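Predicted structure and sequence below. I'll ask about it afterward.
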Amino acid sequence: MRALPLEHGEEIAFATAALALRFGERALEEGGHAPAPVTAEQLIEAHRPEDIRHDLWTTFQRVQENVIQGGQPGRAPSGRHLRTQPVRSIDRGVSLNRALWMLAEEMRKLKS
């Protein structure tokens, strides 16, 4: 996965799918009832200099960290400022990690 470079649009596509996994598909619909509090751009944001690479592995790691650990500034549907919460449920964390891994595997197959 480290050998597979991703373009910015591919990173955004990966993060958008992760948003649907974390916050539900309705969060992606325009005019949905519960929009995601963060954007795909925020999920691919690097927090350390060593994470500023554009390959599938690093993108997967950044998105996984941002989805599971939370802490990104966002907005509630009411418009108030908030920070995303970490995933505290072990079952939810495991299922999110599995789904993100499957997403990365499928991206790898597409890029190969």
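Perfect, thanks for sending it.

Going by C-alpha atoms from here, please, whenever you check contacts or count neighbours.
Fine.

Pull out the buried residues from the strand or helix carrying Gly93.
Element membership for Gly93 (DSSP states H and E) is helix 90-111. Residues of helix 90-111 classed as buried under the neighbour-count rule (16 or more other C-alpha atoms under 10 Å) are Gly93, Leu96, Asn97, Ala99, Leu100, Leu103, Ala104, Met107.

another structure for you, compare them:
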Amino acid sequence: MVTLNLSPEKQSQAEISVILSQRKSNGYQESSLVQFKKVNYCNFIDQTWVRHSVEHFYSHTNFSETKCPFTPGTYFIKDFYPDLSNPPVIPNGQYRMDIHFIYDNVIINGAQAVFIVEF
């Protein structure tokens, strides 16, 4: 469950970090394949190239909007898996994706997913 209680005005100032890390023998190491650190949330999800992944993500949540601003509330993510049907080149391996929602330089919420890529 993720609770996002930012007003539409504050959402325009909110940021998101999405970091993909690959599992190595000594733990997870950040990958250069997906590295978005503290980018404007609304600008990020409204970009055309992100739209396919965002819509796939939303199909596994109770989010009612697919664009900014969204209605503040508590949301769930259920049975989500990354859509790798049209990915950038992602080598086989185990990965962890960390997503942080940030406002005023403070992480206000986040999520973490671990998944395996095998082709």
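Sure, I can see it. Not measured: the values here are computed from a predicted model.

Quick check: TM-score for this pair?
TM-score of the superposed chains, computed with TM-score structural alignment, normalised by the length of the first structure, equals 0.34; 69 aligned residues with a C-alpha RMSD of 4.5 Å.

which helices and strands does the helix holding Gly93 of the first structure pack with?
If contacts are counted by 3 or more C-alpha pairs under 8 Å, 6 or more residues apart in numbering; DSSP states H and E, helix 90-111 of the first structure sits against helix 8-23, helix 56-69.

ok, now which ones touch Leu4 of the second structure?
With contact set as C-alpha atoms under 8 Å, 6 or more residues apart in numbering, Leu4 of the second structure has these partners: Pro72, Gly73, Thr74, Tyr75, Ile108, Asn109.

ok, back up a step: which of the helices and strands packed on helix 90-111 of the first structure sits most buried?
helix 56-69 (a mean of 21; mean count of other C-alpha atoms under 10 Å).

Just the buried subset of the contacts of Leu4 of the second structure, please.
Ile108.

is it possible to export the contacts of Leu4 of the second structure to JSON lines including secondary structure and distance to Leu33 of the second structure?
Formatted as JSON lines, those follow (DSSP: H, G, I helix; E, B strand; the rest coil; distance: C-alpha to C-alpha, whole Å):
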{"residue": "Pro72", "secondary structure": "coil", "distance to Leu33 of the second structure": "31"}
{"residue": "Gly73", "secondary structure": "strand", "distance to Leu33 of the second structure": "31"}
{"residue": "Thr74", "secondary structure": "strand", "distance to Leu33 of the second structure": "30"}
{"residue": "Tyr75", "secondary structure": "strand", "distance to Leu33 of the second structure": "27"}
{"residue": "Ile108", "secondary structure": "strand", "distance to Leu33 of the second structure": "25"}
{"residue": "Asn109", "secondary structure": "strand", "distance to Leu33 of the second structure": "23"}
